[in-house]
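Visitor: Need a 3D model of the following:
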Amino acid sequence: GLYQTYFCIGSNFIMEARECSDLCDLYEFYQKFKYKISCLEFNEDDYRKLLSLKHYPKNILDHGQTSYMLFDLFDLREDDKERYGEFFEECINIIKSTLKDRENRRIERNGIK
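Guide: The predicted model follows:
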């Protein structure tokens, strides 16, 4: 599967409903394919090259470093909030809250009580 979306998150960025939903979508994608994918982080130059679509992606992906923070985030590792900071905890809370909202809507749609 290919997951492709563009959104910006960061500790100096207010996440609106769309970004929260996209973060949860990315979490669900990770959960579905976690044994088949890698979570990578890039330096700014490689990231710009990747987004420009003007460079061969494999070369850029080969330079990416494993992002243990993303693995911890998508495993909802709350015990790592001290290591990664307040924004990490906020992202975990957003994912959990969005998942709960989605489950409640699914229950309402299906008339489950």
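
Visitor: make it CA atoms for all contacts and neighbour counts henceforth
Guide: Will do.

Visitor: Residue 73: neighbouring residues, count only.
Guide: Residue 73 has 20 neighbours, counted by other Cα atoms under 10 Å.

Visitor: Now show me the structure for the sequence below, then we'll compare the two:
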Amino acid sequence: MPTVHSHSKRSLLKGLFAVILAFAAATPASAGELLHRPADNNQWPENLIRAVQEKLNSLGFDAGKADGIIGPRTRQAISDYQQQNNLPVDGQISAALLEALGFEQ
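Guide: Below is the predicted model of the structure:
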């Protein structure tokens, strides 16, 4: 006859297995998202991001608050600007974007 101790162990193992299974099921999408997530905030200094946001806002592209953080509104503003100026559209700050916006390199 099973003891209370072995029943608790079995329940714990089942719970642990369920958590691992749930994590494994969620991992491919999460991992893919992380692989495609841009590292803009690490790649560009905050003051440059802020200047790009201010420039985009002044040109009528709604980049949101010029806070030096690349969020969804900034990405959309960059994409819209890139599209209207025949640049590769990726929503990223790049040398081509900076040049088109008139920033010195």
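
Visitor: TM-score for the pair, please.
Guide: The TM-score (TM-score structural alignment, normalised by the length of the second structure) is 0.21; 43 aligned residues with a Cα RMSD of 4.8 Å.

Visitor: If you count contacts, what does the strand or helix carrying residue 51 of the first structure end up packed against?
Guide: Using DSSP states H and E, residue 51 of the first structure falls within helix 44-52. Packing contacts for helix 44-52 of the first structure, counted by 3 or more Cα pairs under 8 Å, 6 or more residues apart in numbering; DSSP states H and E, involve helix 57-63.

Visitor: after the helix it packs on comes which helix or strand?
Guide: Following helix 57-63 of the first structure toward the C-terminus (DSSP H and E): strand 65-66.

Visitor: Flag every buried residue along the helix holding residue 51 of the first structure.
Guide: Across helix 44-52 of the first structure, burial judged by 16 or more other Cα atoms under 10 Å covers 46, 50.

Visitor: which residues of the second structure fall in helices?
Guide: With DSSP state H as the criterion, the second structure has helices at 4-36, 40-43, 46-58, 72-84, 95-100.

Visitor: Same list (these) but as a markdown table, adding mean neighbour count.
Guide: Formatted as a markdown table, the helices of the second structure follow (neighbours: other Cα atoms under 10 Å):
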| stretch | mean neighbour count |
| --- | --- |
| helix 4-36 | 11 |
| helix 40-43 | 12 |
| helix 46-58 | 18 |
| helix 72-84 | 19 |
| helix 95-100 | 14 |
